[in-house]
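# A predicted structure for the sequence below; I have some questions about it.
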Amino acid sequence: MKVGIVGGTGNISTSVVKLLQERGHDVTCITRGSSGALPYGVRHLSGDRNDLDWFVPTVQRERFDAAIDFIGFTPAHGAASLDAFRDVGHFVQTSTVTTVGQTADWLPITEDHPLRPPVPYAVDKVALDRMYQAAYLDRGFPATIVKPSTTYGRKRVVRQVGIDTRWIRRIREGRPILRVGEGTALHHLLHVDDAALGFVGVLERDSTIGQTYFLVNPQPMEWSDIHGVAMDVLGREVEQIDVSAETLYQLDPQRFMMVPGVFAKNLLYSAEKLQRDVPEFRPVVSLHDGLADAFEYLQSHGLVDDVPVGDWEDRVIEIQRDARRRILEG
């Protein structure tokens, strides 16, 4: 197939582009050209999707057989894509499990669960998803909605208090790291190469059109264990210091926006529907191997941030330790 990718150099999309090539598809990426190089053999259309005078006619001229939008975030993006890809045979919209919200009516959460988006990002994703669903029902626009949970790889590693690389440096230097509560919240971490199996499997099947799928690792883990695997990879064990999600949010609501309602919660999602419809979606990258590859790449490319003196994490740890001492001393 001739496949158009809006994006293509991001966390998940890099692996998707690679797998599409391996399966013999003709891939074109539509990007601004500022986020990274594309693999040899991938065509590049350089431009801004927000420039509708460029985006819509450029995409229409390509006559793609199928497309995936990795950087559709707002209803305005949806309106443009519905116009630009109006003749496409299959269109996959990248959404997020965060659209479900902070509380679960049942576990594991399935795709028919009510949506209660907790942050503006998720609110916009819900509105965008509904545009595509309405277009499918009203005029047969061939849309599929894919909702990944947390993914990781060479471009992004995750710990319970958020997305950064300083924790790699902290562990290497033997400095403690934070966890929320006792780190017992279960979370789905999916390697980007495994995520690609889901995206490409959905795109290659007409039977998935009109459907919504959670794209998650069927085997969730506790955050304290996830951190433990990272320590094993790095060859050094450090103390995990407990802190409440509310404390972090009050410290910096923007930085820790996702902590109280996502990273601190047991929000377990079902992979059953995707595995039923895309049988080859069987994650094979172990957390140990995935983190080892990501850490090595980040380190060798100078992408692991330094930890400054008086780092925010050191300050929080000092406060937590002082409070614990005071309690124990009575």
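Structure's in. What do you need? The model shown is predicted, which means the values in this text are computed figures rather than measured ones. Residues are numbered from 1 along each chain as shown.
# can we go C-alpha only for contacts and neighbour counts from here?
Fine.
# in the chain, which helix is the longest?
Secondary structure of the chain per DSSP state H: the longest helix is helix 120-139.
# which parts of that one are buried?
122-129, 131-133, 135-136 (16 or more other CA atoms under 10 Å).
# how far out from the middle of the chain is the helix or strand hosting residue 77?
Using DSSP states H and E, residue 77 maps to helix 75-84. Using CA atoms, centre = their mean, to the nearest Å, the distance from the centre of helix 75-84 to the centre of the chain it belongs to is 22 Å.
# same question, stretch 7-17
11 Å.
# next one: stretch 128-138
22 Å.
# same deal with stretch 149-159?
Here stretch 149-159 is found 7 Å from its chain centre; the criterion is CA atoms, centre = their mean.
# ranges for the strands of the stretch 201-330 of the chain?
212-215, 221-222, 240-243 (DSSP state E, counting those that start in this stretch).
# again, but for the stretch 1-150 of the chain
In the stretch 1-150 of the chain, strands defined by DSSP E, counting those that start in this stretch lie at 2-6, 26-31, 43-46, 66-69, 90-94, 143-148, 150-152, listed in chain order.
# JSON lines for these, including distance to residue 322 and mean neighbour count?
Conversion of the strands of the stretch 1-150 of the chain to JSON lines gives the following (distance: least, CA to CA, whole Å; neighbours: other CA atoms under 10 Å):
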{"stretch": "strand 2-6", "distance to residue 322": "49", "mean neighbour count": "23"}
{"stretch": "strand 26-31", "distance to residue 322": "49", "mean neighbour count": "21"}
{"stretch": "strand 43-46", "distance to residue 322": "54", "mean neighbour count": "16"}
{"stretch": "strand 66-69", "distance to residue 322": "48", "mean neighbour count": "24"}
{"stretch": "strand 90-94", "distance to residue 322": "44", "mean neighbour count": "25"}
{"stretch": "strand 143-148", "distance to residue 322": "39", "mean neighbour count": "25"}
{"stretch": "strand 150-152", "distance to residue 322": "33", "mean neighbour count": "21"}
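# take a look at this one as well, against the first:
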Amino acid sequence: MNILVLGGTSFLGRAYVAEALRRGHRVTTFNRGRTGADQDGVEAVRGDRNSAADLERLVDGRRWDAVVDTSAQQPAAVALAARLLRPHADRYSFVSSIHAFTDWPARPVGEDSPTHPCPADTPPDQPSANALKAGCERALLEHFGAEQSLILNCGLLIGPYENIGRLPWWLERMAQGGRVVAPGNPDRTMQLIDARDFAAFGLDLLERGAGGRYVTTAPPGSTTMREWLTACVDATGGRAELVWVGDEALLAAEVMPWVELPLWSPDQPEWQAVWLADTARARAAGLNCRPIAESVRDTWAWIRQRGPRTEPYLQGTVPLGIAPEKERSLLEQAAS
């Protein structure tokens, strides 16, 4: 196949490119060249996906079997790309998010769940919001139609080259050793998918000419908070000791869910189904997810190769991770 990847140099886009090249596909990447290096073997085209002139230069004299879009956050960006790429590509695969569903994370979601009412023609440069992914989906469907569109509603991605930093933050904290606050119920189940498995599944679907929507994440119950954090301890040498602190104590200390202790969600109604997305359709279509310990080990190996990070990981504009003094206070309370 001849594949165009919009982006292609960081995390999920990088995983798509690596897997496509491994399978022998021809790959073109289109990006500004700012977030990472293109991999050997691709045709790299520089440009801004929000620029009609740059996109017109990209498509001039080129045609692809499929487009893979891992980077769009704004409906206007998808609408522009889809409109200009439609005469030059047979199919368009868009990586959406589980955030696009209205009911998530309070109630379980699946392919038929309602999405946020965000229109396809939403003006550009909107503030970050979950609803925007739903608008992106509608913009794609307007230009490529249902049969030529493949929408993958992504769950929580982990793995090497993660650029948000949820798993890297935990690994770097465990590597420091000592007593570490482990949040909430240790047996709370989670759904974490390695970016490499996500990319392999997405390419499987494109190779089969599949369209439609797939909720793409690990199956419910595939791991627990205890298994995940224990894997982090083991991968980093076993110098950390997990100290479990319950939801009530964390909320009383005003610990921000999801951010200060990445991926912790309290057992409250608004978070009740955060890890209960229905993945039956994707699994029936061949989605396979590697063991969580493998993803953790490989991510730690990448971090060690990359070297120390000098800037904080960010959830949007908010730094990830709990302040050391706040963690010490929680540990003292747990010991008393």
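Structure received. Everything numeric here is computed off the predicted structure, so don't read it as measured data.
# any idea how far residue 214 of the first structure lies from residue 220 of the first structure?
14 Å (CA to CA, to the nearest Å).
# the two: which has the busier surroundings?
Ranked by neighbour count (other CA atoms under 10 Å), residue 214 of the first structure and residue 220 place residue 214 first, with 24 against 18.
# isn't that one up against residue 150?
No. Between residue 214 of the first structure and residue 150 there is no contact under CA atoms under 8 Å: 11.2 Å.
# which ones are touching residue 10 of the first structure?
Contact analysis of residue 10 of the first structure by CA atoms under 8 Å, 6 or more residues apart in numbering lists 35, 155.
# roughly how far apart are it and residue 156 of the first structure?
In terms of CA to CA, residue 10 of the first structure sits 9 Å off from residue 156 of the first structure.
# got it, and residue 6 of the first structure?
19 Å.
# repeat that for residue 321 of the first structure.
Plainly put, residue 321 of the first structure is 30 Å away from residue 156 of the first structure if you go by CA to CA.
# those two: which has the busier surroundings?
Remark: of residue 321 of the first structure and residue 156, residue 156 carries more neighbours, 17 against 14, as counted by other CA under 10 Å.
# counterpart of the more buried one over in the second structure?
Using TM-score structural alignment, the partner of residue 156 of the first structure in the second structure is residue 162.
# quick one: contacts for the residue lying closest to that match once chain neighbours are set aside?
Closest residue to residue 162 of the second structure in three dimensions, ignoring its sequence neighbours and counting by CA to CA, 6 or more residues apart in numbering: residue 11, at 5.2 Å. Contacts here follow CA under 8 Å, 6+ apart; on that basis residue 11 of the second structure touches 160, 161, 162, 163, 195.
# wait, is the fourth one part of a strand?
In other words, residue 163 of the second structure. No. Counting by DSSP: H, G, I helix; E, B strand; the rest coil, residue 163 of the second structure falls outside a strand, being coil.
# if I look at it, how far off is residue 10 of the second structure?
If you go by CA to CA, the gap between residue 163 of the second structure and residue 10 of the second structure works out to 7 Å.
# repeat for the second one
Distance check for residue 161 of the second structure against residue 10 of the second structure: by CA to CA, it reads 7 Å.
# ok, now the first one?
As for residue 160 of the second structure, its distance to residue 10 of the second structure is 10 Å (criterion: CA to CA).
# what do you get for the last one?
Distance, residue 195 of the second structure to residue 10 of the second structure, using CA to CA: 11 Å.
# burial measure for residue 168 of the first structure, as a count.
23.
# so what corresponds to it in the second structure?
Taking TM-score structural alignment, residue 168 of the first structure has residue 171 as its aligned residue in the second structure.
# and the helix or strand encompassing its match, what does it pack against?
Secondary structure from DSSP H and E places residue 171 of the second structure in helix 166-176. Identification of packing neighbours for helix 166-176 of the second structure by 3 or more CA pairs under 8 Å, 6 or more residues apart in numbering; DSSP states H and E yields helix 225-235, strand 240-245, helix 292-306.
# okay, the longest one sits on what stretch of the first structure?
For helix 292-306 of the second structure, the aligned range in the first structure is residues 287-301, judged by TM-score structural alignment.
# which of the residues in that stretch are buried?
287, 288, 290, 291, 292, 294, 295, 297, 298.
# chain center to it: distance?
Distance, centroid of stretch 287-301 of the first structure to centroid of chain: 17 Å (CA atoms, centre = their mean).
# name the residues that touch that stretch?
Residues outside stretch 287-301 of the first structure that contact it (CA under 8 Å, 6+ apart) are 153-157, 168, 191, 226, 229-230, 233-234, 304.
# same list, the residues you listed, but as CSV with distance to residue 265 of the first structure please.
CSV is the format used below for the contacts of stretch 287-301 of the first structure (distance: CA to CA, whole Å):
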residue, distance to residue 265 of the first structure
153, 23
154, 25
155, 25
156, 21
157, 19
168, 23
191, 20
226, 15
229, 20
230, 21
233, 26
234, 27
304, 28
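# wait, which of the residues you listed is closest to residue 270 of the first structure?
Residue 270 of the first structure has its nearest neighbour among these in residue 191, at 16.7 Å by CA to CA.
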